[in-house]
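Visitor: I would like to see how this sequence folds:
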Amino acid sequence: MSTLTNLKRPRPPQPPFSPPATSPTLGQLLKNVGDVIREATGNGSETPVHQGLELGSTNLEVPRSIPFVLSFKKLTYSVKVRRKFKFPAILPSRNIHRLGAATDTDPVGGESLFTTTKTLLNDISGEARDGEILAVLGASGSGKSTLIDALANRIAKGSLKGTKTLNGEVLESRMLKVISAYVMQDDLLFPMLTVEETLMFAAEFRLPRSLSKSKKRLRVQALIEQLGLKNAAKTVIGDEGHRGVSGGERRRVSIGIDIIHDPIILFLDEPTSGLDSTSAFMVVKVLQRIAQSGSIVIMSVHQPSYRILGLLDRLIFLSRGHTVYSGSPMNLPVYFSDFGHPIPENENRTEFALDLIRELEGSPGGTRSLVEFNKSWQDLKHSRNGGSEPDRGGLSLKEAISASISKGKLVSGATNNDAISPNSMVPTFANPVWIEMAVLSKRSFLNSRRMPELFGIRLGAVMVTGFILATMFWQLDNSPKGVQERLGFFAFAMSTTFYTCADALPVFLQERYIFMRETAYNAYRRSSYVLSHGLVVLPSLIFLSLAFSATTFWAVGLDGGLSGFLFYFLIIFASFWAGSSFVTFLSGVVPHVMLGYTIVVAILAYFLLFSGFFINRDRIPDYWIWFHYLSLVKYPYEAVLLNEFQDPAKCFVRGVQIFDQSPLGEVPTSLKLQLLESMSNTLGTKITSSTCLTTGADILQQQGITDLSKWNCLWVTVAWGFLFRILFYISLLFGSKNKRR
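Guide: A predicted model of the protein is given here:
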């Protein structure tokens, strides 16, 4: 009675499938999918949104079952790895030809003295059908996740060999993105959003814009019921510092995000990893319901329990990239009995199979015998079936997707009114750029509002820095000493605005994998994320700029009155904008926070060094002058100097003050007056104690600030910010493909 056969429920017989007599184009169907209505049935009940989408008038006779078969043949994937030299290094490893061993490599072209080619997938073939769960099993390093990535098109083009077809037609990358979803192994979620909010934002991204807000909310509520998350709907996701939902609930939320649009194909990388047996069973039970709704579900799993095995329809066992079994769980006893290793009656079949595979991997012959036996087994099974292809009801892929959408599959972008060409059957994105920006901005504001301590810490840092500078440079006068102290204040104030922007570095690094997951399957455009990110930071930058400006301007005694203050505020804001954009760009190219902080501190130090404060432009060597013009600190520093010293009527050095910064500064005033008289006689110009000797223009000339006006310096600083935002977009465009090489 312990056999698994009793746990398997046969699928109910389906009526024969007949293709539609007159099939509308897929574009026509897609344009009507968004017109969802909840109509009363004959008994007065209502049809939930997740069960069906009513179309307008079409000539398509919707069948009860739309068959989908995803087939893959001879998938092979290899990577180059560094050789591990052993003494003597020129001798090959004795185990290099042992199939299934850890050192297994296939000598493919491209090897060198320092690299070798390791085959991660080797001629993997199989198929997955709608209504079923295909599970890929194997020990760690067997190639489970690699196979899932290969099927989900997460391996760079040209690196993967073999064919993938859906209903016999080659499955192109763009089409796969639209009709499928991929659930990562890690639960990448915003910690301060509730379960309901997380799924609602996913609905805003993935469901067509023609669906009203209320209908999207109905879809979310139905999905919450389907996932068994009703009791946790109002609970935040949580993280290390905030208590939230359980691990199993987090995993079901992750699945819900990617099935909100009811994809035709669902890929999952070890969805039960890290869960207890009960939570793992509930997750797979949810996946079974998703499959029975007409989806193809393909998942990797390390070692399923007895109860989970009863929910699986097809299995593929891998060993070091080779297939050692492919078929139904019910055939495992016969398979291993024919192989000469019968499964004991009361033992978990998958545990036995995995233990045997590990034992063979450690043997001198490896798993070669089991691989060859599987090939013979598959050939025999194929010959018994007559080599016939599975019945697909005579539908082409386009017709099958059309019929599937008409049944209620909420394919992303289904209501885009653009014409759909034969080469591009479905729109890429569900919403236009402005809607994506609005949803992204709303989510960012909501997440930030629930973590006010982050902005509070940044505001506190700016206020404390401003207070220290204000007290250190309190009410500077117009003496030569006051001029020097002003220069120092401006240099440190401008560099401070850039250094305090370094806290923006972890923001995208923390969101990076969420961003990669969402954009991998076209939840929104990268350009929408960059534009939204730039808009979201503006309010906080304005507030920080106002706080810093108000703290320092009048306390230091800067010149210009209200107009001077307004420009001072604008240049502080521009500095924050440029610094934030610079750090945001770095967050798109550095791999982790500590490296990013190191780079930020080093580069900003160079910016300050070449800004013109420590060494004037005229004294910078020609081979370093380019760094002077690339310095982000240079332009705001020059702008505040121009703002302070632009008044030609203001004098900073009069008469005897000329001696204050020289060794004669301590001599009696009478002697200074005598020296002035001697200087007057020599120069032929009368110089008295009230004669203005240095104006603001003279100070600017001494500092080498003659190229740009203060407004031009402001615009250059703002332009730097936009340039780094563009570079951030480029880094996302080429650096976040989330594909294996």
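Visitor: okay, CA-based contacts and neighbour counts for the rest of this
Guide: OK.
Visitor: spatially central, which residue of the chain would that be?
Guide: When CA atoms, centre = their mean is applied to the chain, the residue found nearest the centroid is F515 (2.3 Å).
Visitor: gap between that one and L211?
Guide: Using CA to CA, to the nearest Å, F515 is found at 24 Å from L211.
Visitor: and what of Q510?
Guide: 31 Å.
Visitor: looking at the two, which is more packed in?
Guide: Shown here are Q510 and L211; by other CA atoms under 10 Å, L211 has more neighbours (18 against 15).
Visitor: is it true that that one lies in a strand?
Guide: No: L211: not assigned to a strand; according to DSSP: H, G, I helix; E, B strand; the rest coil it is coil.
Visitor: give me the distance between it and A203.
Guide: Taken as CA to CA, the span from L211 to A203 is 10 Å.
Visitor: likewise for T669?
Guide: The spacing between T669 and A203, counted by CA to CA, is 80 Å.
Visitor: who has more neighbours, the two?
Guide: A203 (26 against 13).
Visitor: before we move on, what SS does the more buried one have?
Guide: helix.
Visitor: that one and L218 touch, don't they?
Guide: No: counting by CA atoms under 8 Å, A203 stays clear of L218, with 10.3 Å between them.
Visitor: which residue ranges of the stretch 51-200 of the chain form strands?
Guide: 69-82, 115-129, 133-137, 160-166, 169-170, 180-183 (DSSP state E, counting those that start in this stretch).
Visitor: please provide the structure for the following sequence as well, for comparison with the first:
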Amino acid sequence: MSVTMDSQSHSDSIETSKAPQHDAFAIDIEQKVVDDAHLMNDTVKDYLWKGVTVTVKDHKTGEPKAILENVDGIVKAGEICALMGPSGCGKTTLLNVLAHRDAATGAKVEGKTFVNGNEPSTSVFRRMTSYVEQEDALIGSLTVRETMHFAARLAHKNSLTKTGRIRRIDALLGSFGLKNQAHNIIGTPIRKGISGGQKRRLSVASQLITAPKILFLDEPTSGLDSAASWEVISFVKEVAKKNNLIVIASIHQPSTSTFQLFDRLLLLSGGKPHYFGSVEGVEGHFGSLGYPMPIHTNPAEFILELMNIDFASHSAAAEARLDEIQQGWVESTGAKQLTGEMDAASKDVEPLPVTKPSKRSFFIVLMTLVHRSFIKSYRDVVAYGIRIAMYMGLAIMMGLVWLRLKTNQEDIIPLTNAIFFGGAFMSFMAVAYVPSYLEDRATFVKERANGLYGASAFMLSNFIIGLPYLFLISVLFSTVAYWLSNFRPTAVAFFTWIMWLFLDLVAAESLVVLMSSIFPNFVVALALTAFANGLWMSVDGFMVQPGILNVFWKYVFHYIDYQSYVFQGMMVNEFADRVYNCDADCHCMYVSELAPQCQIAGTAVLDQYGYKTGKTGLWVGILLAIVLGYRLLGLGVLMLRK
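Guide: The predicted structure is shown next:
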């Protein structure tokens, strides 16, 4: 088939097993562990690819442009293969093709891949593989053990019992040298956690919890020093050897010791293969082409310098040299041996490993995500702690600025201003949720790509976990600001105010989720969310009353402005049942039926804005519809942006 890309309790999470420790993530066969045996009985003997070619449309010429051209290779069980070459040579593109992921936008992919001589469907293939991204998309407030625990619970092979899951987690932590860090947090911008090398090892270990047959690593040593790089690759190699795991990793410029850990090497330049074979055979091959390797030289650096022509002073000569090396590989004994090995493997067809589709219910996945988010929410102060402190500071400031307003007519405008400030600026400050959501989104993108769950489970769990915190913020803010400012002093009015503020924050956070889903960049998401809230402030009816608001802004934006319904609701809550005193000479700012008594009915203030009473249910319904709209749009964006 052508390669085509298809675009428990909290205590359990920190439980320490008393089960025996193992050197590898597979359960020892001698133990006859029933709940794990079926996962490890079948192995993948080899994975090969033939004639992989990827072309895209050149933006300048409009002609097809090859990113990869006729790339072959084979990796056997227990081997670890490096994809290496200069920047832009097609390493990541090839890795994505081999992992049955999208190669590039608008790319045409040709070629075939075989597992045990079979061409598995994309769904079957993904159930037997795992992919580790270049960036560590880990939740910083979780511990190492909790990260492994949730990876196991979300895995599509979740038929493990609790005991089996703990045993496997312990075995992986031991295999990757993370046992002593099991109860350390990953690390947040505020709290220091484990080292960079330990994070990379954890990223790999969390994917191995599913017992994959083939593991893809995108730049696993990126950002690490030579010692940490060697650590990561050596742990991967040990696990691969002991468990007949196939590992394919793109890598940039490894040290000599790291380079020698790989069993096979695929060398790319300009999208073409220039060598495929054992790492030990590199020196002999290039020596036979007239490029002997100097002594005391890092072989990886040597061959990368040969492959890289970006900085060559004589580009024509460098290109000619590269063509000569590529032709030398095509005509080499190694290329002929590769062809023979691939032909033999293609004919030696064996059944594919047994991989059953996920039997997890949506509810189980959802509750697992909510549980994980709950731990993050109370442990990571960036998520809600800082926001609570910020909102409390805003409440104290508001209460002291609008301190003890009276029921005189000169206090009507300050009361109106306070209502606007309390609703509008509370929603504006929801931009503080951007970094926390972007971290969650990065984790979701990684886990969705590995087939753990979909966008709907992520979006719903994100919505659920925010509700109690937003309600808490609403209560805390209102308890301070409402009574200091002396809004209508009744229990019904107070709790109605809390309701409006809560809906305001829910809508504001949903707007943050939508903007950050469309533009998953901190600065861009922050700027656009702030701009959107500025727009909503301008047209919500306070700055310019709805009756005189320009028809364009009124009919295009005002009626879909969640802040406008919050402002209306708070205004009605304050003025519908309250009476204000005119000045000493009985001059009344607002004309009402109480003018003969030197008083102003609060409904007269509402009349100036065109607000009617008795529409609370309608406004709440519209607000909920806006929240639902934001969330559905955000869900649509996540589903489309794969």
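Visitor: where exactly do the helices run in the stretch 401-550 of structure 1?
Guide: In the stretch 401-550 of structure 1, the segments counted as helices under DSSP state H, counting those that start in this stretch are 433-449, 452-472, 480-499, 505-520, 526-556.
Visitor: average offset between the second one and structure 2?
Guide: Mean deviation of helix 452-472 of structure 1 from its aligned counterpart in structure 2 after superposition (mean CA distance after the TM-score superposition for structure 1): 2.8 Å.
Visitor: name the residues of that helix that are buried.
Guide: Residues of helix 452-472 of structure 1 classed as buried by neighbour count (16 or more other CA atoms under 10 Å): 458-459, 462-463, 465-467, 469-470.
Visitor: that one - contacts with which helices or strands?
Guide: Under the contact criterion of 3 or more CA pairs under 8 Å, 6 or more residues apart in numbering; DSSP states H and E, helix 452-472 of structure 1 touches helix 480-499, helix 526-556.
Visitor: what about 7 Å?
Guide: helix 526-556 (3 or more CA pairs under 7 Å, 6 or more residues apart in numbering; DSSP states H and E).
Visitor: likewise the first one?
Guide: Under the contact definition 3+ CA pairs under 7 Å, 6+ apart, helix 433-449 of structure 1 sits against helix 526-556.
Visitor: same check on the third one?
Guide: In this structure, helix 480-499 of structure 1 packs against helix 561-587, helix 634-645, with contacts taken as 3+ CA pairs under 7 Å, 6+ apart.
Visitor: matching residues in structure 2 for the longest one?
Guide: Residues 490-516 of structure 2 are matched to helix 561-587 of structure 1 when aligned by TM-score structural alignment.
Visitor: what's the distance between that stretch and the middle of its chain?
Guide: When C-alpha coordinates are averaged (CA atoms, centre = their mean, to the nearest Å), stretch 490-516 of structure 2 and its chain have centres 26 Å apart.
Visitor: next: stretch 481-488 of structure 1.
Guide: 46 Å.
Visitor: just stretch 612-621 of structure 1 next, same as before
Guide: Using CA atoms, centre = their mean, the offset of stretch 612-621 of structure 1 from its chain centre is 41 Å.
Visitor: give me the residues contacting that stretch.
Guide: Residues outside stretch 612-621 of structure 1 that contact it (CA atoms under 7 Å, 6 or more residues apart in numbering): 491, 634, 703-704.
Visitor: how about that stretch: buried residues?
Guide: For stretch 612-621 of structure 1, a neighbour-count test (16+ other CA under 10 Å) marks 612-613, 617 as buried.
Visitor: for G365 of structure 1, state which of those is nearest.
Guide: Ranked by distance to G365 of structure 1 (CA to CA), the buried residues of stretch 612-621 of structure 1 are led by G612 at 71.1 Å.
Visitor: in three-state terms, label the equivalent of that closest one over in structure 2 for me.
Guide: Structural correspondence for G612 of structure 1 with respect to structure 2 (TM-score structural alignment): G541. Secondary structure, three-state DSSP: G541 of structure 2 is coil.
Visitor: now do the helices in the stretch 151-300 of structure 1.
Guide: 173-179, 195-206, 213-227, 247-259, 277-292.
Visitor: out of the ones you listed, which comes closest to N431 of structure 1?
Guide: Each of the helices of the stretch 151-300 of structure 1 has some distance to N431 of structure 1 by CA to CA; the shortest is helix 195-206, at 7.1 Å.
Visitor: that closest one aligns to what range in structure 2?
Guide: Taking TM-score structural alignment, helix 195-206 of structure 1 hits residues 144-155 over in structure 2.
Visitor: run through who's touching the matching stretch.
Guide: Residues from elsewhere that reach stretch 144-155 of structure 2 (CA under 7 Å, 6+ apart): 13-14, 158, 165, 169, 181-186, 206, 209-210, 365, 452.
Visitor: ok, those residues vs A595 of structure 2, which is closest?
Guide: V365 (62.4 Å).
Visitor: list the contacts for the closest one?
Guide: L154.
Visitor: so what corresponds to it in structure 1?
Guide: Per TM-score structural alignment, V365 of structure 2 is aligned with E436.
Visitor: equivalent analysis for I166 of structure 2, please.
Guide: Checking TM-score structural alignment: I166 of structure 2 goes with R217.
Visitor: its match: neighbour count?
Guide: 19.
Visitor: and the gap between it and W377 of structure 1?
Guide: R217 of structure 1 is 50 Å from W377 of structure 1, by CA to CA.
Visitor: circling back to that earlier point, among the strands of the stretch 51-200 of structure 1, which is nearest N348 of structure 1?
Guide: Across the strands of the stretch 51-200 of structure 1, closest to N348 of structure 1 is strand 133-137 (CA to CA), at 14.0 Å.
Visitor: outside of that closest one, which residues touch it?
Guide: Taking CA under 7 Å, 6+ apart as the rule, strand 133-137 of structure 1 contacts 128, 144, 288, 291, 296-303, 312-318.
Visitor: kindly report the same for stretch 449-466 of structure 1.
Guide: Counting by CA under 7 Å, 6+ apart, residues outside stretch 449-466 of structure 1 touching it are 192, 544, 547-548, 551-552.
Visitor: export the residues you listed to CSV and tack on neighbour count and distance to L558 of structure 1?
Guide: Formatted as CSV, the contacts of stretch 449-466 of structure 1 follow (neighbours: other CA atoms under 10 Å; distance: CA to CA, whole Å):
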residue, neighbour count, distance to L558 of structure 1
M192, 22, 43
L544, 22, 19
A547, 17, 16
F548, 23, 14
T551, 20, 12
T552, 24, 9
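Visitor: quick check, nearest of those to E372 of structure 1?
Guide: When the contacts of stretch 449-466 of structure 1 are compared for distance to E372 of structure 1 (CA to CA), M192 wins out at 51.9 Å.
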